[in-house]
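> below are the sequence and a predicted model for it; my questions follow.
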Amino acid sequence: MSDPVTRPLGAQISHMLRARGVDVIFGIPGVHNQEMYRGIEEAGITHVLARHEQGAGFMADGYARASGKPGVAYVITGPGLCNVMTPMGQAYSDSVPVLVISSCLDETAARRGQLHQMKDQEIAAGTVCDWSCTAQTAQSAYGLVDRAMQEFATARPRSKHVQVPIAQLQALAPPAAAPVVPAQQAQHLKADLSSVVDQIKAAQKPLFIFGGGAARASDAARAVVAALGAASFVTYAGRGVMAPDDPLFFGAALARPDSAGIVAQADLVIAVGTELAEVDIWRDHLGHRAPMIRVDIDAEVLSDPQQAEYPVLMDAGIFLNALADDVTGAQGSSRWDAREVAKARASWRAEVDAERPGIVPICDALRSALPDGTMIYSDMTQFAYVAKEVWDMENPAHWHHPYGFGTLGYATPAAIGGAIARQGKPTLAIIGDYGFHYTMQELGVAVELGLSLPIILWDNGKLGEIEDSMVRAQIAPNAVIAQNPDFCKLAEAFGARAAAPETITAFQQAIKDAFAADGPTLIYVTPALTS
């Protein structure tokens, strides 16, 4: 390569990504995508070697949620792409900006039996992400990457997949053009929304519901609610948008069946940045009888079965900041009763404790032991299900969970990605015994990087939630118990620290010790934990 600017396309893609602000890539090299690795170090990008492509995808997801920047993963043709499809589906479901770049075979129609061959790799990936496209030229590859970056910045952020034929990755190519100027979204409410604002200001009993889309506008959301004297709920993904001590805050209790009765009391419902999906409310209809104003960046959400009378296609943060300016100084005369709010919250907390006994006190103990600003990644486990309902977050976007797609094995690798993005800031993982099996090998990455990462492993010795569901359905529990290893010895075999506290006090101390350690600590906890 006599021309220092001309490089194989695989290398140019890394340089292009670095020019667009990407400084970490998660992945695994193989003979099909090795050209993508030619330029990583030269471009100044840190590569994190996952132990499985699923782990790489979850790390990219966790990194994106923590940093607000796109998470990028490099994977090989065929099985590598298949392995990362679960994280792609999770990122799509939870609106996380993840870009997966893979190699692909040059030709598949007339040849069979090639290494890593799939019938249609592009279409397969497209079933779990926003879009999946093949770049047949260097300019096509550059254009697709820029398209992904623009959409991450201006539309609902969802996973994307770009694949490049092996021969193209190897071929010399000119560098990508300079980064394009990111598109700007309108920063003010349009005049035709004045009637919506007037309705909000005139409501006597307004109820706001904030989802994850409002997470980056919590200050404005709190200001709006305070000025109007409004009550509020948050979805699980919206926890932290509202201040826990707000006397008219109902918490993340929309999944409680009788929350529908609370919603029915409102004379105006304003849902901001939320799908109001099954995993948010666990019923077909929210329960409102009053008109609904629906604010979302995704037009599909605005046409869902909730049938909002006033759909507003707008970024939640832009809407809330503009609304906050408009209602500043308003003297909201709320008809909501703070005593009734407190009563409802206490009742719901008691219900959660009765449904899954013993977990609420452990959640309380964990919360009191955590440093300020801790970011938490949880898995599909009963510990997390309880915490999502009773644990009010001080800060938004600080508890991440595989909400929609609902995959097991998310928490450990996602927390690793989050810890990489948050160097020097506390990050924590919560995972169940069964989910830990899915991605336990990524513990080696945390050891390799020396991440001070506490991993709480909740072991109830079974698929507890599934067993409970079978019992409710009058099915004799079947296939819900698996032989577990000695998790502490397993962690130590990876080079991690391990602790198995038997009391609440010892549990809290183990958490503090783990944050001070120079590597990850697996903290093994069972329902037998006592005070």
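Noted; the coordinates are in hand.
> when you work out contacts or count neighbours from here on, use the C-alpha atoms and nothing else.
Noted.
> can you give me the helices for the stretch 101-250 of the chain?
Assigned by DSSP state H, counting those that start in this stretch, the helices in the stretch 101-250 of the chain fall at 121-126, 138-154, 166-170, 194-202, 218-228.
> now do the contacts for C488.
498-500, 522-524 (C-alpha atoms under 8 Å, 6 or more residues apart in numbering).
> now it: how far from I359?
When distance is defined by C-alpha to C-alpha, to the nearest Å, C488 is 21 Å away from I359.
> go on, M85?
For M85, the distance to I359 - C-alpha to C-alpha - is 33 Å.
> same check on A223?
Applying C-alpha to C-alpha, the value for A223 to I359 is 33 Å.
> P311 should be in a strand, yeah?
Yes. Looking at P311 with DSSP: H, G, I helix; E, B strand; the rest coil, it is inside a strand.
> for it, which non-adjacent residue is spatially closest?
R294 (4.7 Å; C-alpha to C-alpha, 6 or more residues apart in numbering).
> what angle separates the strand or helix carrying the one you found from helix 194-202?
Following DSSP states H and E, the helix or strand that holds R294 is strand 292-296. If you take axes from the mean of the first three to the mean of the last three C-alpha atoms, to 10 degrees, strand 292-296 sits at 120 degrees to helix 194-202.
> I figured G27 hits G71, correct?
No. If you go by C-alpha atoms under 8 Å, G27 and G71 don't touch, sitting 11.0 Å apart.
> do I have it right that M292 meets L268?
Yes. Applying C-alpha under 8 Å, one finds M292 in contact with L268, separated by 6.0 Å.
> who's more crowded, these two?
With neighbours defined as other C-alpha atoms under 10 Å, M292 and L268 compare such that L268 has more, 24 against 21.
> picking that back up, tell me what the strand holding R294 is packed against?
Here strand 292-296 touches strand 268-272, helix 299-302, strand 310-313, helix 316-327, going by 3 or more C-alpha pairs under 8 Å, 6 or more residues apart in numbering; DSSP states H and E.
> try this one side by side with the last:
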Amino acid sequence: MPVVSHAKPKSGADQLADALGELGVEVAFGLPGVHNLPIWEALASTGVRLLGVRHEQTAGYAADGYARATGKLGVAIVTTGPGAANTLAAVGEAQASGSPVLVIATDIPSTLRRPGVVRGVLHESSDQAALFAPLTKRQFTVAAPEEIAGTTLEAARLAQQAQSGPVYLGIPTDFLTATTKRAPDPVHHTPVSEPLDLGRARELFERAERPLIWAGGGALRAGAGAVIGELAEKLAAPVLTTFGARGLLPPEHPCLAPNSVHSPEVGALWDEADLVLGIGTDFDGLMTQNWLMPPPPTLITVNVDAEDAAKNYQPELSLIGDAREVVTALLGELPQKDGQERLTARLRRISAAIRRRIREDEPQAADFLGTLEEVLPEDTILIADMCVAGYWIGGFHRIPGPRKLAYPMGWGTLGFAFPASLGSAAAGTGRAVCITGDGGFLYGVGDLATAAQENLPVTVVVVEDGGYGMLRFDQEQAGLPARGVDLDGPDFVALGKSFGLRSERVQGFGRAFRRKLGAFIQSDEANLLVVEAAMRPPLNTSPRWYRKERG
């Protein structure tokens, strides 16, 4: 990045606006406060759309939803103290899911801070940046007004650099109105790739008779789907995708195993494999049923972080680098294997068996998934919450392509879906369809005002089962009475209408749901569909993990 020098001084807020423009930021999400108002003023004259929300947590989730839908930087702009702290749940989810999110928060005026003393300045905390330390890649606090632009660029680059994740940027509020020349930007260092041991990889693959590819969110974020698909066909290897990698391969790909690995038929593919190639994954507890899946006889990992790749299963070989680049290199080294037709036939049988089980186990879920597959256009972005309907989507809905599902199974934050869907809707990449429960929806229900005011293309589907249905199931399984899970709620249809949204109610996931959902997603406006239904949770929820039951 060349050194930038302004002919005349600018305010700190203008420098921030300039930096966001240089980064190509088109949309940011924020809530105004007395300390950050200069940012709103500075951005008003730029091409950056600052979309106002009703809660800072929504700003964080919306920035995450935008990042997941686009692969670009998500930006949340909040105010000092409680405003910054309100983003923490969203920041934790962004970290666990590898979302490149930049949280820009003001801090108390530098002139009023006294080191080591909390004086009682409005919104003061002893160390605001420290609140974000466990949940971000790094925390920046601007040291002088002239450093605002350069520090913003550095923080944004770090957020987007693999492994991507959230970064905190704090700016003392008095710096925003200070007039100064911009300091030279910091030098940006590109990480150096390590040499790949492709010869050793070839040896291991040549010995393998039943290879398997396990692809995680890092593979999707690297845009490695096409080359992974080629590699799978070359190896005649099934591809298992994690929650974060759903949509990596098209549903019709001949090597794509049906989700989810929590189904015994899919889990058997792992058990039988004599070599697993783990790409962009850390083999987390949710996907491995808390590591009850046995370690593979041979494991090769592809990851930008060797420690992350080896923290749960020990690899025999680690290939460190960008997933797309490393897999491309492997393609040129590995021999063609036979067995593609047999593999595809087996995967089709597995898929049919899973669909039969869903129909027998929970007919409403079969209707629900069938309607989504039939009605949703391919450019729809589906955002699911941690509710029973969301678990069915995360585990078993056929995702048509990359970045068409946002699911909070990184940190597992209830209340994610609706605010994240606002960010996805603002991305302009397709209509957002939010699937949430009546419990989680109430976390951020006030931002129905944002959906209406900003005329966002989002359909909110609230599955109403009278409370926290997943937790109710947990208590039932344990033989316990329902405590704290049965909730009185509002009339969601009347509530939606009070915000000016078209809102309707249906019973169950039958024909009326299919007809209404089809009509709602054709709209150009935000709308709300309430479905009265209670479903049994699927196999990918921890109370129903089959390996735990067998153990």
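Looks like it arrived, so ask away. Predicted model only: the values in this text are computed from it and were never measured.
> quick TM-score on the pair, please.
For this chain pair, the superposition-based TM-score is 0.91 by TM-score structural alignment, normalised by the length of structure 1; 523 aligned residues with a C-alpha RMSD of 2.5 Å.
> about what we covered before: which stretch among the helices and strands packed on strand 292-296 of structure 1 is buried most, on average?
strand 268-272 (a mean of 25; mean count of other C-alpha atoms under 10 Å).
> in structure 2, what residues pair with it?
Per the alignment by TM-score structural alignment, strand 268-272 of structure 1 matches residues 275-279 in structure 2.
> and the aligned partner of Q508 of structure 1 in structure 2, how many residues sit next to it?
The equivalent of Q508 of structure 1 in structure 2 is R514 (alignment by TM-score structural alignment). The tally of other residues near R514 of structure 2 (other C-alpha under 10 Å) stands at 18.
> what's the mean deviation for the helix or strand harbouring R514 of structure 2 versus structure 1?
Element membership for R514 of structure 2 (DSSP H and E) is helix 511-521. Superposed on structure 1, helix 511-521 of structure 2 shows a mean distance to its aligned partners of 2.1 Å (mean C-alpha distance after the TM-score superposition for structure 1).
> which position in structure 2 aligns with M292 of structure 1?
Counting by TM-score structural alignment, M292 of structure 1 corresponds to L299 in structure 2.
> with A125 of structure 1 instead?
For A125 of structure 1, the residue aligned by TM-score structural alignment is F132.
> which part of structure 2 lines up with stretch 17-32 of structure 1?
So stretch 17-32 of structure 1 sits over residues 20-35 in structure 2, by TM-score structural alignment.
> ok, residues contacting the matching stretch?
With C-alpha under 8 Å, 6+ apart as the test, stretch 20-35 of structure 2 has contacts from 40, 46-56, 59-60, 62-63, 73-80, 106-108, 152-153, 156, 173, 423, 426-427.
> mind checking which of these are in strands?
49-52, 74-78, 106-107 (DSSP state E).
> on that earlier part again, ok, residues contacting the strand holding R294 of structure 1?
Contacts for strand 292-296 of structure 1 (C-alpha under 8 Å, 6+ apart): 196, 213, 268-274, 302, 308-316, 319.
> run the last query once more with 7 Å
Contacts to strand 292-296 of structure 1, defined as C-alpha atoms under 7 Å, 6 or more residues apart in numbering, come from residues 268-273, 302, 308-316.
> could you list the buried residues of that strand?
Neighbour counts over strand 292-296 of structure 1 (16 or more other C-alpha atoms under 10 Å) mark 292-296 as buried.
> average gap between that strand and structure 2?
On superposition with structure 2, the mean distance recorded for strand 292-296 of structure 1 (mean C-alpha distance after the TM-score superposition for structure 1) is 0.8 Å.
> where in structure 2 does stretch 79-95 of structure 1 fall?
Residues 82-98 of structure 2 are matched to stretch 79-95 of structure 1 when aligned by TM-score structural alignment.
> in the matching stretch, what's buried?
Quick answer for stretch 82-98 of structure 2 (16+ other C-alpha under 10 Å): 83-98.
> mind listing what the match of A125 of structure 1 touches?
139, 168.
> that older thread, for A344 of structure 1, state which of the contacts of strand 292-296 of structure 1 is nearest.
Of all those, V269 has the smallest distance to A344 of structure 1: 18.6 Å, by C-alpha to C-alpha.
> got the angle between the strand holding R294 of structure 1 and helix 316-327?
Strand 292-296 of structure 1 and helix 316-327 are oriented at 130 degrees to each other (the same axes, to 10 degrees).
> strand 292-296 of structure 1 to strand 268-272, inter-axis angle?
Strand 292-296 of structure 1 runs at 10 degrees relative to strand 268-272, counting by the same axes, to 10 degrees.
> turn the buried residues of strand 292-296 of structure 1 into a markdown table, columns for distance to G261 of structure 1.
Below are those laid out as a markdown table (distance: C-alpha to C-alpha, whole Å):
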| residue | distance to G261 of structure 1 |
| --- | --- |
| M292 | 16 |
| I293 | 19 |
| R294 | 20 |
| V295 | 22 |
| D296 | 24 |
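> what's the counterpart of D379 of structure 1 in structure 2?
Aligned counterpart of D379 of structure 1 in structure 2: D385 (TM-score structural alignment).
> corresponding residue for P238 of structure 2 in structure 1?
Using TM-score structural alignment, P238 of structure 2 lines up with A231 in structure 1.
> does its match touch L248 like I think?
Yes. At 4.7 Å, A231 of structure 1 counts as touching L248 under the criterion of C-alpha atoms under 7 Å.
> more crowded one of those two?
Taking neighbours as other C-alpha under 10 Å, A231 of structure 1 and L248 compare with A231 leading, 26 against 23.
> now do the contacts for the more buried one.
Here A231 of structure 1 is in contact with 206-208, 248-249, 336 (criterion: C-alpha under 7 Å, 6+ apart).
> that one and P311 of structure 1: what is the separation?
From A231 of structure 1 to P311 of structure 1 the distance is 20 Å (C-alpha to C-alpha).
> just E278 of structure 1 next, same as before
Per C-alpha to C-alpha, E278 of structure 1 is found 20 Å from P311 of structure 1.
> S232 of structure 1 now?
Per C-alpha to C-alpha, S232 of structure 1 is found 19 Å from P311 of structure 1.
> next: G44 of structure 1.
45 Å.
> same question for I481 of structure 1.
Per C-alpha to C-alpha, I481 of structure 1 is found 47 Å from P311 of structure 1.
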